[in-house]
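> Below are the sequence and a predicted model; questions follow.
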Amino acid sequence: LLDGPYDEQTDLLADSLRVQGVLPVIEPNTAAGFTHVGPGAGETLDPALLSVAGPDAVVDWVFLELRDAASGTQVQATANGLVQRDGDVVSPQGGPVVFEADAGNYRLVARHRNHLGVMTDAAFTLSRDPIPVDLSDPALATFGTDARRLRDGKALLWAGNAVFDNELRYTGAANDRDAMLQRIGGVVPTATIGGYWVEDVTLDGLVRYTGAGNDRDRLLMGIGGAVPTAVRVEQLP
């Protein structure tokens, strides 16, 4: 689950990008800066998925990695995925996500263009038979410390990574707040801009610096909500 579009009242993610027609048909992970191991670059989704509403509606693209079981530092295979409103991740064709990798033991990493990634602390035995891995379950151990945000009994990827690095910063060099302000023009804080932007960390199709549902507040919550100089670092080796 992604913290940005998560609604505690429904336990679902908002699918505003799909509803507004700005969710890209071609995977955005390559352009965002993720590196594919194996196929996946330029992959397109089945357009029929954009017509699905309800809990199985697609929210956004995600990037998945299989890493070595021992240290989790070596990426063995990658795959594009689509996260649905209920948190399920499916392939761009709507089925289970498939990696081009040999059967064996791997750690799973889930990443997103403006959320901090997360990796399982233990390895899973993968084969041709699909298995569920529920990263939204707080009981599932993940690598590092406070790798996910806990909200209403769910574990979520931290939102706010508007400059696509490995940390959330509200102030200082290369901070995410300035990126949001620059996206709306850099001068008028009440301005907004619509579309599919990395600075839109709430995934509502609009970059907002102030007002209800703004992206800056979600970033501030990501670093703790009180100390603007705090930094949250992505928990990946």
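In hand now; what should we look at? Numbers count the residues shown, from 1 in each chain.
> CA atoms for contacts and neighbours, from now on please.
Noted.
> And the helices in this structure, which stretches?
Under the criterion DSSP state H, helices of the chain are mapped to 16-19, 29-32, 176-183, 215-222.
> now those as JSON lines including mean neighbour count and distance to residue 197?
Formatted as JSON lines, the helices of the chain follow (neighbours: other Cα atoms under 10 Å; distance: least, Cα to Cα, whole Å):
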{"stretch": "helix 16-19", "mean neighbour count": "19", "distance to residue 197": "10"}
{"stretch": "helix 29-32", "mean neighbour count": "16", "distance to residue 197": "10"}
{"stretch": "helix 176-183", "mean neighbour count": "21", "distance to residue 197": "9"}
{"stretch": "helix 215-222", "mean neighbour count": "23", "distance to residue 197": "11"}
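> Of those helices, which is nearest residue 145?
For the helices of the chain, the distance to residue 145 is smallest for helix 215-222, at 14.1 Å, taking Cα to Cα.
> do you know how far the spatially most central residue of the chain is from residue 229?
Centroid-nearest residue in the chain: residue 112, 2.9 Å away (criterion: Cα atoms, centre = their mean). Counting by Cα to Cα, to the nearest Å, the gap from residue 112 to residue 229 is 24 Å.
> cool, and residue 164?
Counting by Cα to Cα, the separation of residue 164 from residue 229 is 18 Å.
> which ones are touching residue 209?
180, 181, 184, 189, 190, 191, 192, 215, 216 (Cα atoms under 8 Å, 6 or more residues apart in numbering).
> any chance of the residues you listed in JSON lines, plus distance to residue 5?
Listed next are these as JSON lines, based on distance: Cα to Cα, whole Å:
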{"residue": "180", "distance to residue 5": "17"}
{"residue": "181", "distance to residue 5": "20"}
{"residue": "184", "distance to residue 5": "20"}
{"residue": "189", "distance to residue 5": "22"}
{"residue": "190", "distance to residue 5": "21"}
{"residue": "191", "distance to residue 5": "21"}
{"residue": "192", "distance to residue 5": "18"}
{"residue": "215", "distance to residue 5": "11"}
{"residue": "216", "distance to residue 5": "14"}
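> And those residues, which is closest to residue 88?
Of those, the one sitting nearest to residue 88 (Cα to Cα) turns out to be residue 215, at 24.0 Å.
> Next one: residue 191 relative to residue 205, how far apart?
Note on residue 191: its distance to residue 205, by Cα to Cα, is 14 Å.
> Please say which of the two ends up with more neighbours.
residue 205 (22 against 15; other Cα atoms under 10 Å).
> got the contact list for that one?
Residue 205 touches 16, 17, 20, 22, 194, 195, 196, 197, counting by Cα under 8 Å, 6+ apart.
> Can you select the buried ones among those residues for me in PyMOL?
In PyMOL, this line selects whichever of those come out buried by 16 or more other Cα atoms under 10 Å:
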select buried, resi 16+17+195+196+197
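> What about the contacts of residue 205, which are in strands?
Counting by DSSP state E, the part of the contacts of residue 205 found in strands is residue 194.
> Could you export the helices of the chain as TSV, including distance to residue 168?
Formatted as TSV, those follow (distance: least, Cα to Cα, whole Å):
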stretch	distance to residue 168
helix 16-19	23
helix 29-32	17
helix 176-183	7
helix 215-222	7
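> Below is structure B, check it against A:
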Amino acid sequence: MNRICPILLVYLLGYMSYGQQLANQVCGTSGEEVSNSEIILNHTSGEFVSSTINNSEITLTQGFQQTAQMLYISPKAMLQGALIGATNGLMRDNLRVSNNLPNASPYEEGIVESNNAFTVTGNDAIVDWAQVKIRNADHKVVGVKSALLQRDGDLVSADGVSPLQFSAYGKEYFVEINHRNHLGTMTKDPITLSGIPTSLNFTLGTLPTYGNYAQAVVDDSTFALWAGDVNNNGIVRYLGPGNDTNSIKDAVLGHPANTTISNYFPFTGYHNADINLNGVIRYLGPSNDTNILKDIIRSHPLNTSLSNYFLFLEQLPN
């Protein structure tokens, strides 16, 4: 635990630019001064800060400061797109088999796959990268981690084996699962986390999730993240303003090899327009992603009129 020592007087001088800070511990046994070019902290022993001191840039709070602790999570989740055409309850790993999975995470952390994780086959073969977040009681994101998603739904660290690790203060957090072209989902209630991996299964429908119809139900039994958020705006939409269909079309027409600008041009690779994660992107033609998007829209429980203009939103707090 960090020590909090008595402070006699605090002078806050000028503005503090972003990124500048003092150490997270202000301590002296007989009277010292800690400073940088912007701030001076004078402190002595024997007298305590009895109230919060702040200006527009900095807050000095009384009390004892808790150190961060390591929390471990072993979540399980499925992707609707990777379950399309699957027959054994396992997601397809076409992206791995076709060598289209990037070694570096597509999310902002930039974590790189290690331990030859992409060479594993069977139930633990890697389907894609995903992202796991933890939120505090106010729904503020306090931890983000890239994860590898296995065919059986297990989310593991970049080594393909270890549980996900977060450094955080406190123990109770909402746990959120995200994917680059699927809608995210989150636990309805905060989960108690600890130094022992906490298992969370989002695939059975027994774990309450935030919002309504937060996940698709595949084959009447498996809960999975909704596919189809090609433009990654938190909305799945086939027709209408800002629809995902146009994003598929733009990807096809904008491909450098599509010199004839054909709507029927297919290409392979790692792309958000690949809704079913088979490594092939098609706007029109056999097994195209546009028809998959249409089927997803028409399958939503609230789309009782089977409207092609129906849309639905990601069930996450702002």
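Perfect, thanks for sending it. In this text, all values refer to a predicted model and were calculated from it rather than measured experimentally.
> TM-score, when you put one on top of the other?
Superposed pair, TM-score by TM-score structural alignment, normalised by the length of structure 1: 0.90. Supporting alignment: 225 aligned residues with a Cα RMSD of 1.5 Å.
> quick one: which of the contacts of residue 205 of structure 1 is nearest residue 90 of structure 1?
residue 17 (17.0 Å).
> rewinding a little: just checking, the residue nearest to the centre of structure 1 touches residue 65?
No. Counting by Cα atoms under 8 Å, residue 112 of structure 1 stays clear of residue 65, with 11.3 Å between them.
> do you know how far the alignment partner in structure 2 of residue 82 of structure 1 is from residue 121 of structure 2?
In structure 2, the residue matched to residue 82 of structure 1 (TM-score structural alignment) is residue 148. Residue 148 of structure 2 sits 14 Å away from residue 121 of structure 2, going by Cα to Cα.
> which residues of the stretch 151-300 of structure 2 fall in strands?
155-156, 164-168, 172-179, 182-186, 191-192, 198-201, 215-218, 222-225, 235-237, 267-268, 280-281 (DSSP state E, counting those that start in this stretch).
> and for the fifth one, what span of structure 1 is it aligned with?
So that's strand 191-192 of structure 2. Counting by TM-score structural alignment, strand 191-192 of structure 2 pairs with residues 124-125 of structure 1.
> Residues contacting that stretch, please?
Counting by Cα under 8 Å, 6+ apart, 103, 104, 105, 106, 107, 108 sit against stretch 124-125 of structure 1.
> please redo it, this time with the cut-off set to 10 Å
For stretch 124-125 of structure 1, contacts defined as Cα atoms under 10 Å, 6 or more residues apart in numbering pick out 66, 69, 103, 104, 105, 106, 107, 108, 131, 133.
> Out of those, which comes closest to residue 11 of structure 1?
Closest to residue 11 of structure 1, out of all of those and judged by Cα to Cα, is residue 133, at 18.1 Å.
> Just give me the neighbour total for the closest one.
Residue 133 of structure 1 has 12 neighbouring residues, counting by other Cα under 10 Å.
> list the contacts for it?
Counting by Cα under 10 Å, 6+ apart, residue 133 of structure 1 has contacts 88, 108, 120, 124, 140.
> Excluding chain neighbours, what is closest to the alignment partner in structure 2 of the second one?
In other words, residue 108 of structure 1. Taking TM-score structural alignment, the alignment pairs residue 108 of structure 1 with residue 175 from structure 2. Counting by Cα to Cα, 6 or more residues apart in numbering, the nearest residue to residue 175 of structure 2 once its immediate chain neighbours are dropped is residue 134, at 4.7 Å.
> That neighbour reaches residue 170, doesn't it?
No. Counting by Cα atoms under 10 Å, residue 134 of structure 2 does not reach residue 170; the two are 11.6 Å apart.
> between these two, which one's more packed in?
Just comparing residue 134 of structure 2 and residue 170: by other Cα under 10 Å the higher neighbour count belongs to residue 134, 23 against 16.
> per the alignment, the more buried one corresponds to what in structure 1?
Using TM-score structural alignment as the criterion, residue 134 of structure 2 maps onto residue 66 of structure 1.
> before we move on, what about residue 216 of structure 2?
In structure 1, residue 216 of structure 2 lands on residue 149 (TM-score structural alignment).
> do you know how far its match is from residue 86 of structure 1?
17 Å.
> ditto for residue 121 of structure 1
For residue 121 of structure 1, the distance to residue 86 of structure 1 - Cα to Cα - is 23 Å.
> now do residue 160 of structure 1
21 Å.
> again, but for residue 225 of structure 1
From residue 225 of structure 1 to residue 86 of structure 1 the distance is 26 Å (Cα to Cα).
> Comparing those two, which shows the higher neighbour count?
Taking other Cα under 10 Å, residue 225 of structure 1 and residue 86 do not tie; residue 86 has more neighbours (19 against 12).
> residues contacting that one?
Counting by Cα under 10 Å, 6+ apart, residue 86 of structure 1 makes contact with 1, 6, 10-14, 54-59.
> ok, of those, which come out buried?
1, 6, 11, 12, 13, 14, 55, 56, 57, 58, 59.
> Map the fifth one onto structure 2.
Using TM-score structural alignment, the partner of residue 13 of structure 1 in structure 2 is residue 91.
> That match and residue 222 touch, don't they?
No. Between residue 91 of structure 2 and residue 222 there is no contact under Cα under 10 Å: 11.2 Å.
> got any residues that touch both of the two?
Joint contacts of residue 91 of structure 2 and residue 222 (Cα under 10 Å, 6+ apart) are 78, 79, 80, 83.
> What is the burial count for residue 79 of structure 2?
Count around residue 79 of structure 2 with other Cα under 10 Å applied: 32.
> let me redo that: residue 5 of structure 1
Residue 5 of structure 1, neighbours per other Cα under 10 Å, totals 22.
> List the residues that contact it.
12-16, 59, 85, 159, 200-204, 213, 218.
> now, among these, which is nearest to residue 49 of structure 1?
residue 59 (10.5 Å).
> The closest one - nearest residue in space that isn't next to it in sequence?
In space, residue 59 of structure 1 is closest to residue 15, 4.5 Å off (Cα to Cα, 6+ apart).
> Make TSV out of the buried ones among the contacts of residue 86 of structure 1 and add distance to residue 144 of structure 1.
As requested, these are exported to TSV (distance: Cα to Cα, whole Å):
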residue	distance to residue 144 of structure 1
1	18
6	23
11	25
12	26
13	25
14	28
55	30
56	30
57	31
58	29
59	27
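> follow-up on the earlier one: closest to residue 233 of structure 1 out of the contacts of residue 86 of structure 1?
For the contacts of residue 86 of structure 1, the residue nearest residue 233 of structure 1 by Cα to Cα is residue 1; the value is 18.4 Å.
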